[in-house]
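S.K.: sharing a model prediction with you, sequence too.
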Amino acid sequence: MSDVTARVADSTGNWVDTHAPVWARPYLRLARADRSIGSWLLLMPCWWSAALAAGVARDVRPLPLLVLLFFIGAFVMRGAGCTWNDITDRDLDDKVERTRSRPIPAGQVTVKQALVFMVLQALIGLAVLLQFNRFAILTGIASLAIVAIYPFMKRITWWPQVVLGLAFSYGGLMGFAVTFGRIDLTAVVLYAGSIAWVIGYDTIYAHQDAEDDALIGVKSTARLFGERTHRALVVLYGLAVLLIGVALALAGAGWPAWTGLAAFALHLAWQIRRLDIKDGALCLRIFWSNREAGLLLFAGLVVDAVLRAM
């Protein structure tokens, strides 16, 4: 199979296709380096938690290093998680138009090669994790159980996005674990708010595959909500904003953090208003825009932490 035909449908025209060595492209696609949005979305709760914890501690000196370490960790662990997902989903991916050109079903990478690549990525993630305190290390390791079971959830529940939320929001706990060596109520509420956000945006993403998923029997909140998706998003995104707001209140956050949350909320409202679940390309664009939503909140939290540390 040629390299062009092996491109995944929603990832063409990126640096992997145009600049990466040909031999490396299948592995980079396994890690979703051609679609970095998932890494950014995994990173956002990490950065939120780190910035909010810095504000509570009134000390931003460790924040730049945490931002960098979380960045590296999120990108490599998302790559490892996606590689695991492709290993477990290789038979299903072959039946879905958007995913049948992924490296394993396309025959570019063997399962054994993918396993070795996954382990290498996980080892880099472990090296990042070992920079933290003992409590944070154990907290981070505990997340692997959620990552391991996620690919199987769409076979048994209509709510696989909940498990994805548990995994992708885990960084909401890590900032407090690293900064304070504990997880308090503020971190737990932030985590819960992020979970609601993840369920919402991944429902939008899953609408791209809803028809194929129905044919092969894969479950998702996109199929569960169907035409009620807009109403479901109002509830999910509204809950996300409410819970994150409670976390800010518990943390004693100031006006910059609340401004960031307001901008985040307005962006989510725009997504709901703009969404057409029958337009797969639009669903993808709106899904991608959640990086900007997350960065708006992060910016507010950083400014707040800096002002509180002065």
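M.R.: Sure thing, it's come through. Numbers count the residues shown, from 1 in each chain.
S.K.: from now on I want contacts and neighbour counts done on CA atoms only, so please keep to that.
M.R.: Noted.
S.K.: secondary structure class for residue 100?
M.R.: coil (DSSP: H, G, I helix; E, B strand; the rest coil).
S.K.: so it touches residue 93, yeah?
M.R.: Yes: assessed by Cα atoms under 8 Å, residue 100 is found in contact with residue 93 at 5.0 Å.
S.K.: so the nearest residue to residue 90 once chain neighbours are set aside, which state does it fall into?
M.R.: Once flanking residues are discounted, residue 90 sits nearest to residue 105: 5.7 Å by Cα to Cα, 6 or more residues apart in numbering. Secondary structure assignment for residue 105 (three-state DSSP): coil.
S.K.: how about residue 105, what does it touch?
M.R.: Residues near residue 105 by Cα atoms under 8 Å, 6 or more residues apart in numbering: 90-91, 93-94.
S.K.: again, but for residue 164
M.R.: Counted by Cα under 8 Å, 6+ apart, residue 164 has contacts 147, 150, 198-199.
S.K.: please repeat the previous calculation with a cut-off of 10 Å.
M.R.: Residue 164 makes contact with 146-147, 149-151, 153, 170, 195, 198-199, 202 under the criterion Cα atoms under 10 Å, 6 or more residues apart in numbering.
S.K.: one more structure, for comparison:
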Amino acid sequence: MSSAAPVAPTRLQLYLNLIRWDRPAGTWLLLWPTLAALWIAADGWPGWHLLLVFSLGTLLMRSAGCCINDVADREFDKHVKRTAQRPVTSGAVSVKEALLLGAGLALAAFGLVLTTNAPTILLSFAALAVACLYPYAKRVLSMPQAVLGVAFSFGIPMAFAASLGGTEWSLAAIGAAVPKSAWALLLGNLFWVLAYDTEYAMVDRDDDIKIGIKTSALTLGRWDVAAVMGFYAIYLLSWAFLGLRLGLGRVFLLGIAAAAAQVLWHYQLIKGRSREGCFRAFRENHWLGLAVFAGTVADLALR
């Protein structure tokens, strides 16, 4: 007796797979530092409008980024077991479809940004440009994760601009709305992205060597685990220092401590460099970001 033939996925299912609907970790990794910055900039509750704009905007832009990334990497992804069956790579979704979906999602996110203010709108163009550049960075840069770090951290200055900005359309207006501390938070968060995306790159190390793309895991070589721990340390120490400078206190530091405890667990996961351990460390990173965000919110609420 023959088994029933597998049912082909619908277009909706393919599109949801394309934007990683079933893998929300990437959205959380973007969202937690953005919301932490939003609470810091607003000195507490930022209001429903900005919360919805940045939450939905993060989801939409992460989804659009997946479309762009899969189109750019479709030839590489064919040679990596983990990515070979992605909708664009397998041919189930055409390049044109993926680009149209990505453009639609980005336009929807831009519509949300239009409800904020001039400095935030201006910054959104820079954010989009960095997001589009990242998939191609791995072709030329030894540490393309640094570009991803900027892309995944750009919500921080945008959160400050949305909270503190005015109506003037100029670079000076951005400078007035986004203090140096916000850019410093972006820089610190970049090191967190370097940490977790190096863990991610460690999963595909063997495949990446064969197909000739550049990643931080390959560049760092045998120093990869030490570097990941160093990146985590820079992120947490910089955010602890900046948080104290910005008026946060002991409860915020408890969040930092909870994140640091998770870093020790991540070391246990990645020290053997197994695919399973490295991938689990990457997937669980959103809990680390949540700890910092929760400490930020709680500290401001308990003043």
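M.R.: Thanks, I have the structure now. Treat the numbers as computed from the prediction; the structure is a model and nothing was measured.
S.K.: thinking again about what came up before, shared neighbours of residue 100 and residue 93 of the first structure, anything?
M.R.: Counting by Cα under 10 Å, 6+ apart, the residues touching both residue 100 of the first structure and residue 93 are residue 106.
S.K.: next step: the contacts of residue 105 of the first structure restricted to strands.
M.R.: Among the contacts of residue 105 of the first structure, no residue falls in strands (DSSP state E).
S.K.: out of those, which are buried?
M.R.: 90, 93-94 (16 or more other Cα atoms under 10 Å).
S.K.: before we move on, the earlier item: are any of the contacts of residue 164 of the first structure buried, and which?
M.R.: 146-147, 150-151, 153, 170, 195, 198-199, 202.
S.K.: with respect to residue 49 of the first structure, which of the residues you listed is nearest?
M.R.: residue 170 (9.8 Å; Cα to Cα).
S.K.: any idea how far the counterpart of residue 134 of the first structure in the second structure lies from residue 17 of the second structure?
M.R.: Aligned by TM-score structural alignment, residue 134 of the first structure pairs with residue 118 of the second structure. According to Cα to Cα, to the nearest Å, residue 118 of the second structure stands 34 Å off from residue 17 of the second structure.
S.K.: so which of the contacts of residue 105 of the first structure belong to helices?
M.R.: 90-91, 93 (DSSP state H).
S.K.: what's the helix or strand for the counterpart of residue 254 of the second structure in the first structure?
M.R.: When the first structure is aligned by TM-score structural alignment, the residue opposite residue 254 of the second structure is residue 259. Using DSSP states H and E, residue 259 of the first structure sits within helix 255-274.
S.K.: what's the mean deviation for that helix versus the second structure?
M.R.: In the superposition with the second structure, the average deviation recorded for helix 255-274 of the first structure is 1.7 Å (mean Cα distance after the TM-score superposition for the first structure).
S.K.: remind me what that helix packs against, helices and strands.
M.R.: If you count contacts as 3 or more Cα pairs under 10 Å, 6 or more residues apart in numbering; DSSP states H and E, helix 255-274 of the first structure packs onto helix 37-57, helix 185-206, helix 229-250, helix 280-288, helix 290-309.
S.K.: show me how far that helix is from its chain's centre.
M.R.: 18 Å (Cα atoms, centre = their mean, to the nearest Å).
S.K.: buried sites along it?
M.R.: Residues of helix 255-274 of the first structure classed as buried: 256-265, 267-268, 271-272 (neighbour count, 16+ other Cα under 10 Å).
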